[in-house]
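Asker: Pasting a predicted model and its sequence here:
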Amino acid sequence: MSLLTRPAPAADHADADHLSHRDYGRISQLIGDETGIKLPPAKRLMIEGRLRKRVRALGLRGLDDYSHFLFQRGGLAAERVHLIDAVTTNKTDFFREPEHFNLLERKLVPDLLELRNGERQPLIKVWSAASSTGAEAYTTAMVLADLAAQRRDFRFAILGTDISTSVLKQAERAVYPTEFVAPVPPEKNGRYLMHARKQGLRPEVRIVPELRRLVQFARLNLMDTSYPFDRDVDVIFLRNVLIYFDKADQEKVILRLIGHLRCGGYLILGHSESMIGTAVTMRQVAPAVFQKP
């Protein structure tokens, strides 16, 4: 029996369709508890706009009916993942904050390989801990593929994780609008992007299979108390995520991730983020780049 007992067309006028103060508070509390992401009152209109898509998808009357479905009619269990997908922000770009990728190529990976000079073809592991649609993970793959072809003395594997199932599906598919990959340098565009021979209304490209094979994606909530991944990761990207958490949660997430870094490994934050005010002790080697002792 369906949980949707009152199917009806969505409201025609969004201006009259709003969450009550109580319902917005309940949804904000739920998202905060589940993901650590804080939704202050200033984000209410944005959240309402995103949730109206779920209202239409479920055939409900409006946001009030959606809240009733979640909290009175037992719909939360089935809707939880979709709710999180709808309200989480998934801003990402190829070669975002490019100085980090220059540093990765010119210093971080060479220094990591120097620490492991007794190994034959060591495997460099990189984790994109809030990978969204995969742009950061595939950017890293392009940079490391070029470096590996040049040096011929290491292998690499990349993990991308995110809490949103919808963006992970897009990341695994690895298909992007042509304008979205504009930041990719021309030489990497030619090597790592496939362009359709017959373009549709919106031209698209796809990451080449040789690169896709080196990148895996998995769902992860950074608020989980433990992460089921390797503990010898060389580089972890955690960029532009901590700004959505309070100080206590920021510190917990950072400490958990550091536990997955090998000694000498690097944690890379966004340029607008820092570890000031936390109990975390790591050596800063560049703006927003920290090394585990």
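Answerer: Right, received. Where do you want to start?

Asker: For the rest of this, base every contact and every neighbour count on C-alpha atoms.
Answerer: Will do.

Asker: Enumerate the positions of stretch 265-284 that are buried.
Answerer: By neighbour count on 16 or more other CA atoms under 10 Å, the buried set for stretch 265-284 is 265-270, 273-275.

Asker: got another, please set it beside the one above:
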Amino acid sequence: MRNLALKARPIEDDGEDHLSALDFGRIATLIEGEAGIKLPPGKRLMVEGRLRKRMRALGQADFASYCDFLFKQGGLERELTHLINAVTTNKTDFFREAEHFDYLVDHMVPNLVASRGERNCLLKVWSAASSTGAEAYTLAMVLNDLQAQRNDFRFAILGTDISTAVLAQGRRAVYPAEMIAPVPPEMQGRYVMHPRRAGARREVRIVPELRRLVRFNHLNLMDGSYPFDRDVDIVFLRNVLIYFEKADQEAVVTRLVGHLRPGGYLVLGHSESMIGTSLAVRQVAPAVFQKL
């Protein structure tokens, strides 16, 4: 009996323009070296989809021409930022893994304020892979409400990311209206502005009083050192280590812990295990670690 099973057709046989295996490998190696992000062969279609818009903007006819521009014609130096912007994943939500914000209110801030012994002390909070800013502004909402209740601390929030495109959106603080659905209604009333006239796409903006409490800076977590304060109270680094190799995970966490003051907190994503057992930290809640 003849076998009628159909074999999967190779990507290159579908009539579309595609990255060659060689060119994809060169891009994947470049991105891992520059940003620490792994791009296995299964990500090739995703990378192609994200690069097509960039290719059109440059007037490149196909992937082969684009890769020649990058690797043979000296275009990489001025194109690298755009390439990283295009291929990096920027999944983010307001109040993602909300139990971390509950722990912040119930434990982190009270412990930090008590240990400081200062009147109206300044708490420094760092969203180390901030993407478009949803995490940073969630922190600002939660801390601003808590500050109004306690009236015994101040706070400042830093958001950093490797993608200049998402940092620009974070600074604008404009989001699709449906994205704020996880924000409690009472917080939406205080911290979210709606347009007076509805446009084709419903968008909202974070209020200026909150935007002033958050600043955004470019940072590649793969850099050997970070040009930021070393007395940070809380670092959020959630759902980014999963894209890194083990050695890079440990190096990044080690550097970030070095920026925490003693007693400060590191918050990872629930899908991530603690990296670097030799670090001077103790686990105090799921995916939450305190520097000794």
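Answerer: Thanks, I have it. Here the structure is a predicted model, which is why all the values come from computation and not from measurement.

Asker: Drop the TM-score for these two in here.
Answerer: For this chain pair, the superposition-based TM-score is 0.94 by TM-score structural alignment, normalised by the length of structure 2; 280 aligned residues with a CA RMSD of 1.2 Å.

Asker: picking that back up, next, give me the two most distant ones among the buried residues of stretch 265-284 of structure 1.
Answerer: Pairwise distances across the buried residues of stretch 265-284 of structure 1 peak at 18.9 Å for G265 and E273 (criterion: CA to CA).

Asker: quick one: which of the buried residues of stretch 265-284 of structure 1 sit in helices?
Answerer: Among those, no member is found in helices (DSSP state H).

Asker: Let me have these in JSON lines, extended by distance to L222 of structure 1.
Answerer: Output for the buried residues of stretch 265-284 of structure 1, formatted as JSON lines (distance: CA to CA, whole Å):
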{"residue": "G265", "distance to L222 of structure 1": "19"}
{"residue": "Y266", "distance to L222 of structure 1": "18"}
{"residue": "L267", "distance to L222 of structure 1": "15"}
{"residue": "I268", "distance to L222 of structure 1": "16"}
{"residue": "L269", "distance to L222 of structure 1": "15"}
{"residue": "G270", "distance to L222 of structure 1": "16"}
{"residue": "E273", "distance to L222 of structure 1": "17"}
{"residue": "S274", "distance to L222 of structure 1": "17"}
{"residue": "M275", "distance to L222 of structure 1": "17"}
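
Asker: now, which of the residues you listed lie within strands?
Answerer: The strands, defined by DSSP state E, take in 265-269 from those.

Asker: which among those gets closest to P293 of structure 1?
Answerer: Each of those was scored against P293 of structure 1 by CA to CA, and G265 proved nearest at 8.0 Å.

Asker: isn't that closest one right up against V235?
Answerer: Yes - here G265 of structure 1 reaches V235: they are 5.7 Å apart, a contact under CA atoms under 8 Å.

Asker: how close does the helix ranked longest in structure 1 sit to structure 2?
Answerer: The longest helix of structure 1 (DSSP H) is helix 135-151. Following the fit onto structure 2, the mean deviation recorded for helix 135-151 of structure 1 is 0.2 Å by mean CA distance after the TM-score superposition for structure 1.

Asker: What is the subsequent helix or strand relative to that helix?
Answerer: Counting by DSSP states H and E, the next helix or strand C-terminal to helix 135-151 of structure 1 is strand 155-162.

Asker: What mean distance separates that next one from the matching residues in structure 2?
Answerer: Following superposition, strand 155-162 of structure 1 is found to deviate from structure 2 by 0.1 Å on average (mean CA distance after the TM-score superposition for structure 1).

Asker: which residues of structure 1 fall in helices?
Answerer: Counting by DSSP H, the helices of structure 1 are 21-35, 44-58, 63-71, 76-87, 99-103, 109-115, 135-151, 165-173, 186-192, 209-212, 247-258.

Asker: and these as CSV, adding distance to L222 of structure 1?
Answerer: CSV is the format used below for the helices of structure 1 (distance: least, CA to CA, whole Å):
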stretch, distance to L222 of structure 1
helix 21-35, 7
helix 44-58, 21
helix 63-71, 24
helix 76-87, 13
helix 99-103, 22
helix 109-115, 25
helix 135-151, 17
helix 165-173, 14
helix 186-192, 30
helix 209-212, 24
helix 247-258, 6
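
Asker: Out of those helices, the one nearest A288 of structure 1 is which?
Answerer: Proximity to A288 of structure 1 (CA to CA) singles out helix 99-103 among the helices of structure 1, at 8.9 Å.

Asker: Does anything pack onto the closest one? Which helices or strands?
Answerer: For helix 99-103 of structure 1, not one helix or strand is in contact under the criterion 3 or more CA pairs under 8 Å, 6 or more residues apart in numbering; DSSP states H and E.

Asker: Check the mean deviation of it from structure 2.
Answerer: For helix 99-103 of structure 1, the mean distance from the matching residues in structure 2 following superposition reads 0.4 Å, by mean CA distance after the TM-score superposition for structure 1.

Asker: buried stuff in that helix?
Answerer: 100-101.

Asker: That one: how far from the chain's middle?
Answerer: Between the centre of helix 99-103 of structure 1 and the centre of its host chain there is 19 Å, according to CA atoms, centre = their mean, to the nearest Å.

Asker: again with stretch 22-41 of structure 1
Answerer: For stretch 22-41 of structure 1, the distance to the chain centre is 19 Å (CA atoms, centre = their mean).
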